[in-house]
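>>> Give the three-dimensional model of this entry:
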Amino acid sequence: MTNDSKKSVPLSQDAVQMIRGLIIGELVTVAIIGGLWLWLRPRLQVDNGAFASSGQGAATTSALAASNFKTVTNVPIGSFNYGGSTAWAPIRQLVDSQIQITRPELQLRYVNPTTTSPGSGSGIRMLLDGKLDFAESSRPLTDEEKDIARQRGFILEERQVGIDGVAVVVNPALKVPGLTVDQLQQIYLGQITNWKQVGGPDLAIAPLSQHPENADVVLISGKQVLDEQALGSNVQYVYSTTEALRRVNQTPGGLYYASARGVVHQCMVKALPLGLTSTQLTPPYQEPFIPLNECPQKRNQLNTEAIKNGSYPMTSKLFVVIKQNKGKEQQVGEAYLRLLATEQGQKAIEQAGLVAERSHEPIARGQVNLK
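Below is the predicted model:
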């Protein structure tokens, strides 16, 4: 072989540019794959500790150290169904929408029951039947619900994230100073049937209620779920709060109780002050009361301070109900709980007009916290 044949042949300018382009393309591909892996890795991880028996604290341990939705780990990817309490509506509208923007990999779909009215009870039943991945409730689990879960091979766990007031509303024309908690309970038990018995006019009381098995609030202290037979024969049952408000507006002696956040600002009804005694009545609205003839230009606002400091006598706790089955249902339920327990989540709950669990002061002496 001659020396001339051993000499390298110079590359053309086009060849050099082609090789340079290939090298740059490979580097960009490696960078993209590496970035995608770094983004997916924390989302694909399954925290074994999250599936442990969490008792009262493990599910939100990491959330207590997390300041916002972005810092929460082990958020599953996919679409998940949830449902339950109508008192959670403002959280679903404001808080959940923020979660969806920040964590688009977690898609949440609210599912209404098909045969009964929406509420805590119907949501928990749908969770038990496998129709939901987790549920929202404004009352604690009943012993019966816990037993059904155990019979089906898993455990239901309730974790509190906030507090709501319970308001009583009447027809706008009714003149009555307010009610004590005991008087309200006697009305629904059929023991008080006329407004004159509680300082009002000589007018029959027409109490309305959701069906107890679906209701978001159980009124009678010491009962977790009431049979309809336990209530007075004059109690009329409604499908929803919307229906109840319309009927109270059209019924001079009408009465209904529901989430304070959902009814205090309404123009069709008037919320009543409540108390443990008739001399200690606290309104669920901020004073001074705005006359309903000024609504909707002006609306009464929720008395969140009274709910927060415990001076308002009737509140209900807001729970995330999680299926402890070491499956995707448990993973998404605990992830949702951790998101709500962050500083951002708790602030958003307050922005929605409810009281965040961490900001609630100890219950005032004698206060009734509905079960």
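>>> only C-alpha atoms for contact and neighbour calcs from this point on.
Will do.
>>> which stretches of the protein form helices?
3-6, 13-44, 61-65, 89-90, 96-102, 120-128, 143-151, 181-188, 241-250, 260-263, 304-309, 328-341, 343-351 (DSSP state H).
>>> Of those helices, which is nearest residue 297?
Among the helices of the chain, the nearest to residue 297 by Cα to Cα is helix 260-263 (16.4 Å).
>>> So what touches that closest one?
Outside helix 260-263, the residues that touch it by Cα atoms under 8 Å, 6 or more residues apart in numbering are 87, 164-169, 269, 271, 284, 302, 353-354.
>>> And stretch 81-92, by the same measure?
108-112, 118-124, 131-138, 164, 216, 259, 261-262, 318, 348-349, 352-353.
>>> May I see the PyMOL selection of the buried members of those?
To isolate the buried members of those in PyMOL, using 16 or more other Cα atoms under 10 Å:
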select buried, resi 108+111+112+118+119+120+121+122+123+124+131+132+133+134+135+136+137+138+164+216+259+261+262+318+348+349+352+353
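>>> One more, so I can put them side by side:
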Amino acid sequence: MDNTNQKKAIINNEIALFLRGLIIGKVLTLIVIGGLLWWLLKPNLLSRDSVNSSSNQSFNAGSNNVSAFQTVADVPTGSFNYGGSTAWASIRQLVDSQIQSVRPELQLRYVDPVNGSPGSSSGIRMLLDGQLDFGQSSRPLTDEEQAMAKERGFSLEQRQVGMDGIAVVVNPSLNVSGLTVDQLQKIYLGQITNWNQVGGPNLPITPLSQQQKDADTVIFPSNSDLKDQALGSNVQYVYSTTEAVRQLSKTPGGIYYASARSVVPQCSVKALPLGQTSGQLISPYREPMVSPEQCPRQRNQLNIQAIKNRSYPIIANLSVIIKQNKGREQQIGDVYAKLLLTDQGQKAIEQAGFVGVR
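This next block holds a predicted model:
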């Protein structure tokens, strides 16, 4: 019996030694194979690391070429007054705050007009009167404004930094497919007074507008004979776009025009397609249109592409108005425009909902 147990123990030990040797052999084999593979693949791995390193160096070198707020030279130190177009509100909130964060030596102070409503016209008037150091406009300078500047011993430069569309908005219940630019102008001149004259219901038209002396945007080109004509007697004047949108929501026959960036996303009004002809109407919003019932869960977005390629019929150029007087006003106006025209500035303008020019 003892001999039998001894034999079993010997056999078990031999089996254990065999298995241990087998495992050690496999491990050694794997180590040898792994080392061989590493040796064979080493040149490729080194080459790939070299390529990645070169790519990172190229990217960093390219990044250094991107113009940013920090790269603009001769930024003046101090506080400066500016103002003008209400269409620029999102730029003042988003872009200008970024500028002052990066360039804390520059402090920008927005100033409202004492008399009249804020807008491009009132901002240019305040710049002429010495109340602002530079202005923001969403319409071109007029000959009269340039003449006033000349009388005061300087000139005005308009330097474009972005683009916006001018959208026409109505009450959401109004069933009209769109308007031509000519029809829009005739509505505001009092020559078209009922919606049935442009394919809509039998409903009197109630045009809303800012006072022309305070206008933020224009629908009559500066080179047009219509620019000096008085608006129709049925036009009702409002202080701001906010007031106009509020009135439109309660006025079935109302109509108003303003910065597309400001009014296209609004829930209580509907933007109309515009065109040079009735067969070429282009929406200021991206199709398909978001209905009032879907808003504010979803909002209409600006038709950036139509504004960028200028197929949309009424474009507003966003320009910094610079006083050319060889003084600090000219310096800050020039620097502010340069900041907005950097890559960083153009990206921020697009984040604010407008179209860049670079």
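>>> Need the TM-score between these chains.
The TM-score (TM-score structural alignment, normalised by the length of structure 2) is 0.80; 293 aligned residues with a Cα RMSD of 1.4 Å.
>>> Mind putting the helices of structure 1 into CSV with distance to residue 198 of structure 1?
Shown next, in CSV, are the helices of structure 1 (distance: least, Cα to Cα, whole Å):
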stretch, distance to residue 198 of structure 1
helix 3-6, 113
helix 13-44, 58
helix 61-65, 46
helix 89-90, 33
helix 96-102, 42
helix 120-128, 31
helix 143-151, 35
helix 181-188, 8
helix 241-250, 18
helix 260-263, 22
helix 304-309, 24
helix 328-341, 41
helix 343-351, 34
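>>> closest one to residue 73 of structure 1 among these?
Short answer: helix 13-44, nearest of the helices of structure 1 by Cα to Cα, at 6.4 Å.
>>> against structure 2, where does that closest one fall?
Under TM-score structural alignment, helix 13-44 of structure 1 corresponds to no residues of structure 2.
>>> tell me how far that helix is from the chain's mean position?
44 Å (Cα atoms, centre = their mean, to the nearest Å).
>>> What residues sit buried inside it?
residue 43.
>>> Likewise for stretch 55-66 of structure 2?
Going through stretch 55-66 of structure 2 with 16+ other Cα under 10 Å, nothing comes out buried.
>>> now stretch 299-317 of structure 2
For stretch 299-317 of structure 2, by 16+ other Cα under 10 Å, it's 299-304, 306-308, 312-317.
>>> again with stretch 140-159 of structure 1
Quick answer for stretch 140-159 of structure 1 (16+ other Cα under 10 Å): 140, 141, 148, 149, 154, 155, 156, 157, 158, 159.
>>> who are the neighbours in contact with the second one?
Taking Cα under 8 Å, 6+ apart as the definition of contact, the neighbours of residue 141 of structure 1 are 158, 224.
>>> Try it again at 10 Å.
Counting by Cα atoms under 10 Å, 6 or more residues apart in numbering, residue 141 of structure 1 makes contact with 120, 121, 124, 156, 157, 158, 224, 225, 319, 321, 371.
>>> Which of those residues are conserved in structure 2?
Checking those against structure 2 (both residues aligned by TM-score structural alignment, their matches' Cα atoms under 10 Å), the contacts still present are 120, 121, 124, 156, 157, 158, 319, 321.
>>> what about the strands in the stretch 251-371 of structure 1?
Here the stretch 251-371 of structure 1 has its strands, by DSSP state E, counting those that start in this stretch, at 254-259, 270-271, 274-275, 281-282, 314-324, 355-356, 368-369.
>>> so which of those strands comes closest to residue 191 of structure 1?
Nearest to residue 191 of structure 1, of those and by Cα to Cα, is strand 254-259 at 14.9 Å.
>>> Tell me the helices and strands packed up against that closest one.
Secondary-structure packing of strand 254-259 of structure 1 (3 or more Cα pairs under 10 Å, 6 or more residues apart in numbering; DSSP states H and E): strand 155-170, helix 181-188, strand 206-210, helix 241-250, strand 270-271.
>>> No further queries at this time; thank you.
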